[in-house]
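S.K.: need a 3D model of the following:
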Amino acid sequence: MLKTKTSTSGVIINTCGWVKGPGYKVLTHAAQAFEVDVILVLDNERLYNELKRDMPKFVKVVYLPKSGGVVERTVSQRAEGRDARIREYFYGKRTPYYPHSFDVKFTDLKIYKVGAPSLPDSCMPLGMRAEDALTKLVQVWPSPALAHRLLAVSFAAGPEDDVLHSNVAGFVCVTAVDMDRQTLTILSPQPRPLPNTVLLLSELQYMDNH
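M.R.: Next comes the predicted model:
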């Protein structure tokens, strides 16, 4: 049997610039989940020192200065870039996509958000910690507040499944909410029906101007 050896292998994980508070927790969780051994920090001494303090000893944290002339994007530029990526998801870039718009009854969907309001440990049920609230499934009832929100379509069959560890089939956008007819108008990359009925609410909004 022939054996082949690979001298180098691995993956480069490009994270976003959200590195404070919950963003820092997401960053360190990604490092733990992927078992990274090298972290490159670009022009952020505070983040470099925090990672040096919190990462295991086997993780090498390297500080890199940014190139001359590089300007950090503003908040509005980041928002515009995010909206452009969402638009490309539904409508394509060089190759045009043709998404579908259709109505779905409230009763045909189960919508949840991940995370409940955090409480002190002294106020939590016996045996539950404040960290557990971050991954708690909270049911969301359809309302006009869902308009223009992005939802992830989960492969989980229901809340009794392990929703947090289930993959998502893709994303849809709620373009309208009709409380009289009890329906949501959905912008979807594929035609009806949705591949599943469990949807996860995101904090992202997208105004469909097509």
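S.K.: CA only for contacts and neighbour counts going forward, please
M.R.: Will do.
S.K.: which helices and strands sit right next to the longest strand along the chain?
M.R.: In the chain, with assignment by DSSP state E, the single longest strand is strand 168-178. The contact analysis (3 or more CA pairs under 8 Å, 6 or more residues apart in numbering; DSSP states H and E) places strand 168-178 against strand 149-154, strand 183-188.
S.K.: dump those into a markdown table; add mean neighbour count as well.
M.R.: Below are the helices and strands packed on strand 168-178 laid out as a markdown table (neighbours: other CA atoms under 10 Å):
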| stretch | mean neighbour count |
| --- | --- |
| strand 149-154 | 21 |
| strand 183-188 | 21 |
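S.K.: now render those as JSON lines, adding distance to residue 32.
M.R.: Listed next are the helices and strands packed on strand 168-178 as JSON lines, based on distance: least, CA to CA, whole Å:
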{"stretch": "strand 149-154", "distance to residue 32": "24"}
{"stretch": "strand 183-188", "distance to residue 32": "33"}
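S.K.: nearest to residue 171, out of those strands?
M.R.: For residue 171, the closest of these is strand 149-154, at 4.5 Å, according to CA to CA.
S.K.: follow-up on the earlier one: got the angle for the longest strand of the chain vs strand 149-154?
M.R.: Orientation of strand 168-178 against strand 149-154 (axes from the mean of the first three to the mean of the last three CA atoms, to 10 degrees) gives an angle of 140 degrees.
S.K.: about what we covered before: closest one to residue 82 among the helices and strands packed on strand 168-178?
M.R.: strand 149-154 (12.5 Å).
S.K.: the structure of the following sequence is requested for comparison with the preceding one:
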Amino acid sequence: MKVFSTLVCLLAGSVATSALPANNTAEVEFAVSKITWTGLVKRGEPPVSITGTAEEIYEEITRINPNYDNELGLNSPDSTVKRRDLEPIQRRATTSNDWTCAYGNDVNAESIGTGVRYLYSIANGDCAAPPGKPGAGGCSISSCNAGAGIFLCNDVDHDLHNPCTIVADNAVEVLINCQWTTYNGGNSWTTNTHGQIFSTDHSWNVILNRC
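M.R.: Now for the predicted structure:
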């Protein structure tokens, strides 16, 4: 599996921020499907659709086109993610103030960071979620690493197609604001997170939770 150098420092910095208390550890479960990604895999060819987690989608993309990173992905001249890595951690235009740390179950913050990096690695395409309704969103699991999931949930009655960068940006926003560190004894510490963030129009949301 490839190592993503882009955004490593950004996400490592977010995990190292000051600890916050856990607001809720109650079990939260909901039905989900895997995301369907639609985007270009090779220049000059039609877009393709691949269903899976971001990790699985990236592996399939690079199987089809081993030079994807340089042609269309993180290392390509047109990558906005590559430039974004040079910015300080701050709220993006695609995130909101409407987040809560009171939803979800504890997951490892570093594992969430790994999932975010995979989402950025497929940033030239869209991540989809099935129809839903307020309070009962149609959720897709966009990433799952070591039991730590990033979910895209749709609160409207038609399919949702968001750029994968938006899903990643909102996951980072929750990661920055909702994390706490537990001392395990000796030199061992564990940083966990969970939470939820809504779009400005409440038509969709992103959740960090167990997968």
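S.K.: TM-score for this pair?
M.R.: After superposition, the two chains reach a TM-score (TM-score structural alignment, normalised by the length of the first structure) of 0.24; 94 aligned residues with a CA RMSD of 6.2 Å.
S.K.: tell me where the second structure has helices.
M.R.: 8-15, 54-64, 68-71, 80-84, 109-121, 164-177 (DSSP state H).
S.K.: among those, which is the most enclosed?
M.R.: Compared across those, helix 109-121 shows the largest average neighbour count, a mean of 26 (mean count of other CA atoms under 10 Å).
S.K.: buried stuff in the host helix or strand of residue 203 of the first structure?
M.R.: Residue 203 of the first structure belongs to strand 198-205 when assigned by DSSP states H and E. For strand 198-205 of the first structure, a neighbour-count test (16 or more other CA atoms under 10 Å) marks 198-201, 205 as buried.
S.K.: check which helices and strands that strand sits against.
M.R.: Packing contacts for strand 198-205 of the first structure, counted by 3+ CA pairs under 8 Å, 6+ apart, involve strand 110-114, strand 149-154.
S.K.: export those strands to a markdown table and append columns for distance to residue 87 of the first structure.
M.R.: A markdown table is the format used below for those (distance: least, CA to CA, whole Å):
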| stretch | distance to residue 87 of the first structure |
| --- | --- |
| strand 110-114 | 23 |
| strand 149-154 | 12 |
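S.K.: any idea which of these gets closest to residue 169 of the first structure?
M.R.: The minimum distance between residue 169 of the first structure and those falls on strand 149-154, with 5.5 Å, by CA to CA.
S.K.: ok, back up a step: now, which of the buried residues of strand 198-205 of the first structure sits nearest residue 173 of the first structure?
M.R.: Distance ranking of the buried residues of strand 198-205 of the first structure against residue 173 of the first structure, using CA to CA, places residue 205 first at 8.2 Å.
S.K.: what about the closest one, distance to residue 174 of the first structure?
M.R.: 9 Å (CA to CA, to the nearest Å).
S.K.: just to check, residue 200 of the first structure is in contact with residue 138?
M.R.: No. Judged on CA atoms under 8 Å, residue 200 of the first structure makes no contact with residue 138 at a distance of 9.7 Å.
S.K.: quick check: neighbours shared by the two?
M.R.: 112-114 (CA atoms under 8 Å, 6 or more residues apart in numbering).
S.K.: between these, which sits nearest residue 184 of the first structure?
M.R.: residue 112 (15.1 Å).
S.K.: what's around that closest one, how many residues?
M.R.: Neighbour count of residue 112 of the first structure, defined by other CA atoms under 10 Å: 21.
S.K.: for the nearest residue to it once chain neighbours are set aside, give me its contacts.
M.R.: Excluding the flanking residues, the one nearest residue 112 of the first structure by CA to CA, 6 or more residues apart in numbering is residue 139, at 4.3 Å. Residue 139 of the first structure makes contacts with 110-113, as judged by CA under 8 Å, 6+ apart.
S.K.: with distance to residue 64 of the first structure as extra columns, can I get the residues you listed in a markdown table?
M.R.: Converted to a markdown table, the contacts of residue 139 of the first structure look like this (distance: CA to CA, whole Å):
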| residue | distance to residue 64 of the first structure |
| --- | --- |
| 110 | 45 |
| 111 | 43 |
| 112 | 40 |
| 113 | 37 |
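S.K.: from those, pick the one nearest residue 77 of the first structure.
M.R.: Nearest to residue 77 of the first structure among these is residue 113, at 27.3 Å by CA to CA.
S.K.: roughly how far does residue 148 of the second structure sit from residue 84 of the second structure?
M.R.: Taking CA to CA, one finds residue 148 of the second structure at 24 Å from residue 84 of the second structure.
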